[in-house]
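*Asks:* Task: produce atomic coordinates for the following.
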Amino acid sequence: MKKIIIVSLFLLLMPTVVLAEDVQIAASIEGEELLVFVDDKQVNFPDQEPFIDENNRTMIPVRFPTEAFGAEVDWVQEEQKVVTKNQDREVKMWIDNNIMEVNGEEQEMDTTPIIKNDRTVVPTRFIAEALGVDVDYERVSYIAEDDSEIVSDNIGIVFNFTEDQLESEIEQLKEDIMTKVKDNLPEIEVPEDPADAHPALDDYNLDYEVDKKYIDELGHEDTTLHEPNELQGLSAYMFYDGWTEEGRQDAARILNRRLQDMDKVNEIMDYVENEGMPQTFERFETDSYTIRIASDLLYIYEK
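*Replies:* Next up, the predicted model:
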């Protein structure tokens, strides 16, 4: 599962950033993506991307974001030391050393700066907080499509604030960035033909999100999807109008996401069309699922 981490440093605009309206997200399924923002601006990294280290810390090349918010960065080769300064703080870090100094006082980190691809890479939270930046974090899950298969991804959003702002202003900034990021995320293409429905992900919550997208984009006005219940093995639960072609298509898409067997789906929907009655359930069995269906309700239980 790929994770995209977004680090947002609420700071001053410098030449290494681009407008958030032009937010760039590499939507490939391979690897791990990290996005860094300064205020509502995205920082570009020309030769070494941020990453998550073995201690689960977000690591960034120190020069680009620190220079972007007006701090000076110096490298002392003989000491393998990086020094960052702003108006009232001086931060010293050493390669492969978990001790840093802030205005001469030692502080311990739970990871260490390193050299990677000839860049000095430091832990985001420690350098940001040492320079007086407040840090906040959000995570967003989303779904994407890769070779007609659905995969799930996460975006971790780390917000860092340096300016005195009202709480409402901070929340609005966060919301604006998250909205712009979401607007640039890849989307799945919902197929009209139930035979082309994406296979289930074996994750109740993510499958529910996919099902919702199916209903939101193609669903009949009377179709209502309800949340699954993993404890009961209830994979899908929906109200639909089985007396309309559109309603039966909604049910067929949700069914075939689980069954991946259109012969069985057609058997079930033929029953609904020709014999189904409201609140009168018929039971169908497959190797993996039990289906209870009436002309207005569908329950899909995982065995």
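*Asks:* only C-alpha atoms for contact and neighbour calcs from this point on.
*Replies:* Fine.
*Asks:* Would you agree residue 284 is in contact with residue 300?
*Replies:* No: Residue 284 is not in contact with residue 300 according to C-alpha atoms under 8 Å; the separation is 9.6 Å.
*Asks:* Which one's more surrounded, the two?
*Replies:* residue 300 (23 against 14; other C-alpha atoms under 10 Å).
*Asks:* Just give the nearest non-adjacent residue to the more buried one, would you?
*Replies:* Spatial nearest neighbour of residue 300, excluding adjacent residues (C-alpha to C-alpha, 6 or more residues apart in numbering): residue 291 at 4.7 Å.
*Asks:* any idea how far the one you found lies from residue 226?
*Replies:* Distance, residue 291 to residue 226, using C-alpha to C-alpha, to the nearest Å: 16 Å.
*Asks:* Just want to know which of the two has more residues nearby.
*Replies:* A side-by-side neighbour count of residue 291 and residue 226, using other C-alpha under 10 Å, places residue 291 first with 19 against 12.
*Asks:* which secondary structure elements does the helix or strand harbouring the more buried one contact?
*Replies:* Using DSSP states H and E, residue 291 maps to strand 289-293. When contacts are defined as 3 or more C-alpha pairs under 8 Å, 6 or more residues apart in numbering; DSSP states H and E, strand 289-293 packs onto strand 282-285, strand 297-302.
*Asks:* out of the ones you listed, deepest packed?
*Replies:* strand 297-302 (a mean of 21; mean count of other C-alpha atoms under 10 Å).
*Asks:* Between strand 289-293 and that one, find me the angle.
*Replies:* Angle, strand 297-302 to strand 289-293, by axes from the mean of the first three to the mean of the last three C-alpha atoms, to 10 degrees: 170 degrees.
*Asks:* My guess is residue 130 contacts residue 102. True?
*Replies:* Yes: with contact defined as C-alpha under 8 Å, residue 130 counts as touching residue 102 (6.4 Å).
*Asks:* tell me the contacts of residue 72?
*Replies:* Each residue near residue 72 by C-alpha atoms under 8 Å, 6 or more residues apart in numbering is listed here: 66, 83-86.
*Asks:* please give me the structure for this one as well, since I'd like to look at both together:
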Amino acid sequence: MADDCVRQGFELERRISELDSKCASLRVQKQDDDYLQNASAILDKLKNYYRQGGEGSSLPKLLQDYTQVILDITFYEENQLVDQEFPEDASPYKIQQLLQDLTEPEMLAGRLAPTQEVTSVLGLELLECLYWRRGALLYMYCHTLHQRKQWIKKNKATFLKCLQEGVRYLLRMLQVRNSVKLSDIAVCHDSATADLLSEGIFSDTHLLTLMYIGEMCFWAVKYEDFSLETAGWKEERIPFRDIGTQILHKYVQLCEGPLQGQGWNTENAKEILSILQ
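*Replies:* Next comes the predicted model:
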């Protein structure tokens, strides 16, 4: 047990050191970036913890701070890709690297705290954010690719795999918290809030996730017939049409029900539904 604790400490300390070097390198490019500054401040705190002998902080707290550093650094890197409009040559590698970075906290929590649920180690909000960020990154990438018709003609299978992976991440984000039962939300002062919570909508991001999933499923339906026989893809593919229809129906019902009059637009969702159904 003692050896395991030492090993865990070394692994996390090594990763923190690697992230510190990466953050310092990125700050050379943009010293005043808020996200890099926040990541640097957290890294200083983590390094100080290890300099003092690694006492006084729990493993979950260390992993949560580490996860926040990952989120901040990758957000800066994502913004660079968006600003560059996802260059064709560099984007595939960079996106895979970002997805791997955003997957690591969950994997690391599983290795370093194998007897605990990842949700109890990282917390619901951080775990949701990790899934959201991966799904949203692929949504933005696919949104750009969707406008490159010639590229899609040559890379349909790649496009569909990106869509499928993105939809899966966003669905996982929605599943991190189980839908709240009405009996558990007696503290709510209005029925609209109760309806949203009972549908698993805890924030604007959750609602936006529904629209992202619907759009990605729509893009996939437009092209999936061309690539059904792609080796290894047919058996794994998800039912884009069914999922898109179900998710967008939910989005429209929420926007025109408990969220009516709060600025959520349903025109695009309804247009997509008219095609999917």
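*Asks:* Next, the TM-score between them, please.
*Replies:* Here the TM-score for the pair of chains, by TM-score structural alignment, normalised by the length of structure 2, is 0.25; 116 aligned residues with a C-alpha RMSD of 6.3 Å.
*Asks:* what's the helix or strand for residue 169 of structure 2?
*Replies:* Assigned by DSSP H and E, residue 169 of structure 2 belongs to helix 156-175.
*Asks:* do residue 131 of structure 2 as well
*Replies:* Using DSSP H and E, residue 131 of structure 2 falls in helix 124-145.
*Asks:* Over to residue 99 of structure 2?
*Replies:* In this assignment (DSSP H and E), residue 99 of structure 2 forms part of helix 91-112.
*Asks:* And for residue 257 of structure 1?
*Replies:* In the assignment (DSSP H and E), residue 257 of structure 1 maps to helix 245-259.
*Asks:* I'd guess residue 272 of structure 1 is in a helix, am I close?
*Replies:* Yes: under DSSP: H, G, I helix; E, B strand; the rest coil, residue 272 of structure 1 sits within a helix.
*Asks:* follow-up on the earlier one: buried set for the helix holding residue 99 of structure 2?
*Replies:* For helix 91-112 of structure 2, the neighbour count (16 or more other C-alpha atoms under 10 Å) marks 91, 95, 98-99, 101-103, 105-106, 108-109, 112 as buried.
*Asks:* now the angle from it to helix 156-175?
*Replies:* Interaxial angle of helix 91-112 of structure 2 relative to helix 156-175 (the same axes, to 10 degrees): 40 degrees.
*Asks:* burial count for residue 272 of structure 1?
*Replies:* Counted with other C-alpha under 10 Å, residue 272 of structure 1 comes out at 22.
*Asks:* how much space is there between the closest residue in space to residue 74 of structure 2 that isn't next to it in sequence and residue 210 of structure 2?
*Replies:* Closest residue in space to residue 74 of structure 2, ignoring its immediate chain neighbours: residue 98 at 6.4 Å, by C-alpha to C-alpha, 6+ apart. Distance from residue 98 of structure 2 to residue 210 of structure 2, counting by C-alpha to C-alpha: 23 Å.
*Asks:* Please apply the same query to residue 27 of structure 2.
*Replies:* Note on residue 27 of structure 2: its distance to residue 210 of structure 2, by C-alpha to C-alpha, is 35 Å.
*Asks:* of these two, who's got more company?
*Replies:* Under the neighbour definition other C-alpha under 10 Å, residue 27 of structure 2 and residue 210 were set side by side, and residue 210 has more, 24 against 16.
*Asks:* The helix ranked longest in structure 2 to helix 91-112, inter-axis angle?
*Replies:* The longest helix of structure 2 (DSSP state H) is helix 2-29. Using the same axes, to 10 degrees, the inter-axis angle of helix 2-29 of structure 2 relative to helix 91-112 is 150 degrees.
*Asks:* Now tell me what touches the helix or strand that helix 2-29 of structure 2 is followed by from outside.
*Replies:* Reading on from helix 2-29 of structure 2 to the C-terminus, the next helix or strand found by DSSP H and E is helix 34-51. Here helix 34-51 of structure 2 makes contact (C-alpha under 8 Å, 6+ apart) with 13, 16-17, 20, 23-24, 26-27, 31, 55, 62, 65-66, 68-70, 72-73, 75-76.
*Asks:* again, 10 Å this time
*Replies:* For helix 34-51 of structure 2, contacts defined as C-alpha atoms under 10 Å, 6 or more residues apart in numbering pick out 9-10, 13, 16-17, 19-21, 23-24, 26-27, 30-31, 54-57, 62, 65-77.
*Asks:* mind listing what's buried in it?
*Replies:* For helix 34-51 of structure 2, by 16+ other C-alpha under 10 Å, it's 35-37, 39-40, 42-43, 46, 49.
*Asks:* which one of the residues you listed is nearest residue 132 of structure 2?
*Replies:* residue 35 (17.4 Å; C-alpha to C-alpha).
*Asks:* Kindly calculate the angle that the helix holding residue 131 of structure 2 makes with helix 91-112.
*Replies:* 160 degrees.
*Asks:* quick one: buried residues of helix 124-145 of structure 2?
*Replies:* If you call a residue buried by 16+ other C-alpha under 10 Å, then helix 124-145 of structure 2 has these buried ones: 126-143, 145.
*Asks:* helices or strands next to that helix in the packing?
*Replies:* helix 59-83, helix 91-112, helix 118-122, helix 156-175, helix 204-223 (3 or more C-alpha pairs under 10 Å, 6 or more residues apart in numbering; DSSP states H and E).
*Asks:* Dump the ones you listed into CSV; add distance to residue 196 of structure 2 as well.
*Replies:* Shown next, in CSV, are these (distance: least, C-alpha to C-alpha, whole Å):
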stretch, distance to residue 196 of structure 2
helix 59-83, 27
helix 91-112, 27
helix 118-122, 22
helix 156-175, 13
helix 204-223, 9
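*Asks:* For the buried residues of helix 91-112 of structure 2, give me a markdown table that also has distance to residue 167 of structure 2.
*Replies:* As requested, those are exported to a markdown table (distance: C-alpha to C-alpha, whole Å):
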| residue | distance to residue 167 of structure 2 |
| --- | --- |
| 91 | 19 |
| 95 | 16 |
| 98 | 17 |
| 99 | 14 |
| 101 | 19 |
| 102 | 16 |
| 103 | 16 |
| 105 | 20 |
| 106 | 19 |
| 108 | 23 |
| 109 | 24 |
| 112 | 28 |
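*Asks:* Which single one of those residues is nearest to residue 206 of structure 2?
*Replies:* Relative to residue 206 of structure 2, the closest of the buried residues of helix 91-112 of structure 2 is residue 102; by C-alpha to C-alpha it sits at 18.7 Å.
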